[in-house]
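Trainee: model the structure of this input:
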Amino acid sequence: MTAYHELLPIAVKAIERASTVLREQPPGALTPKGERDVVSELDYQIERDLRAFLHDLTPDIGFLGEEEGISGSGDLQWALDPIDGTANFVRGLPLCGISLGLIDGGQPVLGVIDLPFLNRQYVAARGEGAYANGQRIEVSSTTTLNEAIVGIGDYAVGPGATGKNELRLALTAQLAQKVLRIRMTGSAALDLAWLAEGRLDAALTLSNHPWDMTAGVAIATEAGAVIVDGDGTPYTRDSSVTLGTTPALTDLVLSHLAAARASTTGCGRGG
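Mentor: A predicted model of the protein is given here:
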């Protein structure tokens, strides 16, 4: 069995390299990334630096970056979002960070998320618990939706966005009638970290990209969250959506997702 915690110091060191850059450098040139989306020069810079850094220290572990894809191979794979919340970052909004996770057999097993403008770093390795700035964290004890603050992932952009957003809007409408508050931060990593810390009671993203989710799922799971696909099966890198909740809210959220799907046409899957 892989001792995931032995890789945690390497992941932390990589994240801290990136965090320093994110604090100190401007976004640089922006490049269109599909319809109504951009990638910054700094996204590429951070990803290339961490790809090389991690290859030098862990040459037997593959690497998946949001911007430039896969390199290397092996049973284990790093998954990096160099700037999660690029749109926030380029506008000077502090809700952004770096997300680095480790995948083993399709499962998130380690994660580090750094939110440099909020001075928070979250870490976890399977079986070792979850920590924020060195302090053990756990999900909230919220058991009812009317007490819950729920984070919802960004609405879709690009091809097929209209159809995908029918489901997102329907779920938002379902939950708006039941929950205490809905929040949209623009960073999936931040949502999952805040779920782990008890700031949010659910973090719902109707899509699943490993670079976005791996670290946050690992951290939230170690903090006691339940992370499932849209049909209630346990989360894997191949899940269609990413639903993270406190244990008591899982079935309630799934029922509202089912109702949202039933109220829409042609929106059976997230994306």
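Trainee: going forward, measure contacts and count neighbours with C-alpha atoms only.
Mentor: Fine.
Trainee: residues touching residue 223, list them.
Mentor: Shown in contact with residue 223 (C-alpha atoms under 8 Å, 6 or more residues apart in numbering): 129-130, 137-139, 196-197.
Trainee: from residue 4, how far off is it?
Mentor: In this structure, residue 223 lies at 16 Å from residue 4, with C-alpha to C-alpha, to the nearest Å as the measure.
Trainee: what's the answer for residue 150, then?
Mentor: Taking C-alpha to C-alpha as the measure, residue 150 falls 30 Å from residue 4.
Trainee: what about the two, which has more around it?
Mentor: Applying other C-alpha atoms under 10 Å to residue 150 and residue 4 shows that residue 150 carries more neighbours, namely 27 against 16.
Trainee: so the more buried one, which of the three states?
Mentor: Three-state call for residue 150 (DSSP: H, G, I helix; E, B strand; the rest coil): strand.
Trainee: and residue 121, by the same measure?
Mentor: strand.
Trainee: count of neighbours near it?
Mentor: Using other C-alpha under 10 Å as the criterion, the residues surrounding residue 121 number 21.
Trainee: and this one, please, so the two structures can be compared:
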Amino acid sequence: MYEDLMFKVLKIAKDASNMIEASKKNAKFSLKNDSSYVSEVDISVEKFISLNLKSIDPNTPVYGEELGSEGVESEDTYWLIDPIDGTAWYKMGIPVYGSLISLIKNGEPVIGCISLPGINKVCYAFEGGGCFVEEYDKSEKVPTESSVVNHIKDATISASGIHGTSTWLENGSTPWELQRIFKDAKLFKFTGDCIQHVQVILGQVDAAIDTIMKPWDSAALIICLRESGSVVMNLHGCTNNLIFSETLLSASSEELALEIVEKIKPLAR
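Mentor: Alright, predicted model coming up:
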């Protein structure tokens, strides 16, 4: 149902990624009110993606991180954009940033595209069609396969930072006890934002934790993870209505995901 539209979105995503890479040496950055970074590249890329989405689907509204999302919760069908997910990584020149495009219908993502300009890869999925990862310069689609790990002690686990935790609440609403994972995991590393969930899809990481998420951060990831056969839920263990749930957890197995949920839940105060 969505295959033709998916490949139009894929073309837009690759063109946007080329813009991101071509602009990185001269990008200028500033801090937003929430202390996160934004650049003129974020804004120009979001405009580019938005205009192109409207050209192929003029009747569907487009919302994004930089150009506005007010009223999005009242829509049945809409696009969501995060032009550069991980602008701070982009500023530092560390190639773990991404660009996210998703189509939402009735509260759930049905198309998702995660482009990773710094490593020339793109992960994409559409409802019922599976999830694929490919190199920018290769036309062959590679079906994803994941190994299964069931326990934290055997798992390689990543997180996008200490924000939204008992160590540093920052803009979060819940002090997740992320530090409990450090000593118990077989291997734990902090990494980039969206890229860690692609690593779960590829079987390179067993679980990935995001303690603070916005709808434009989550939507493309959710459909790609679901279509790859990975487990995806929020940090309360819920698997539905994830776009607005403010946290995200992906894993190679439900048993591992639920063990993480139990391990990092806030202490009773």
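Trainee: could you measure from residue 137 of structure 1 over to residue 199 of structure 1?
Mentor: Counting by C-alpha to C-alpha, the separation of residue 137 of structure 1 from residue 199 of structure 1 is 11 Å.
Trainee: rewinding a little: most neighbours among the contacts of residue 223 of structure 1, which one?
Mentor: If you rank the contacts of residue 223 of structure 1 by neighbour count (other C-alpha under 10 Å), residue 196 sits at the top with 34 neighbours.
Trainee: give the contact list for the closest residue to it other than its chain neighbours.
Mentor: For residue 196 of structure 1, ignoring the flanking residues on the chain, the nearest one in space by C-alpha to C-alpha, 6 or more residues apart in numbering is residue 220 at 4.3 Å. Each residue near residue 220 of structure 1 by C-alpha under 8 Å, 6+ apart is listed here: 130, 139, 192-193, 195-197, 226, 244.
Trainee: surely residue 79 of structure 1 touches residue 106?
Mentor: No: contact criterion C-alpha atoms under 8 Å: residue 79 of structure 1 and residue 106 do not qualify, at 11.4 Å.
Trainee: pick out whichever of the two has more residues nearby.
Mentor: With other C-alpha under 10 Å as the criterion, residue 79 of structure 1 and residue 106 differ in neighbour count, and residue 79 comes out ahead with 28 against 17.
Trainee: so the more buried one, which of the three states?
Mentor: Under the three-state scheme (three-state DSSP), residue 79 of structure 1 adopts strand.
Trainee: please, which helix or strand holds the equivalent of residue 220 of structure 1 over in structure 2?
Mentor: Residue 220 of structure 1 maps onto residue 225 of structure 2 when the alignment is built from TM-score structural alignment. Assignment of secondary structure by DSSP states H and E places residue 225 of structure 2 within helix 215-228.
Trainee: give me the mean deviation of that helix from structure 1.
Mentor: Between helix 215-228 of structure 2 and the aligned residues of structure 1, the post-superposition mean distance stands at 1.1 Å (mean C-alpha distance after the TM-score superposition for structure 1).
Trainee: do stretch 78-85 of structure 2 as well
Mentor: Once the two are superposed, stretch 78-85 of structure 2 sits an average of 1.0 Å from its aligned residues in structure 1 (mean C-alpha distance after the TM-score superposition for structure 1).
Trainee: from the contacts of residue 220 of structure 1, pick the one nearest residue 98 of structure 1.
Mentor: Minimum distance to residue 98 of structure 1 across these is 11.7 Å, recorded for residue 193 (C-alpha to C-alpha).
Trainee: gap between stretch 113-126 of structure 1 and the chain center?
Mentor: Taking C-alpha atoms, centre = their mean, to the nearest Å, one finds stretch 113-126 of structure 1 lying 12 Å from the centre of the chain it belongs to.
Trainee: identify the residues contacting that stretch?
Mentor: Outside stretch 113-126 of structure 1, the residues that touch it by C-alpha under 8 Å, 6+ apart are 4-5, 8, 12, 15-16, 19, 22-23, 94-100, 109-112, 130-133, 189-190, 193, 215-216, 218-219, 222.
Trainee: can you select the buried ones among those residues for me in ChimeraX?
Mentor: In ChimeraX syntax, the buried subset of the contacts of stretch 113-126 of structure 1 is picked out as below (16 or more other C-alpha atoms under 10 Å):
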select :4,5,8,12,15,16,19,22,95,96,97,98,99,100,109,110,111,112,130,131,132,189,190,193,215,216,218,219,222
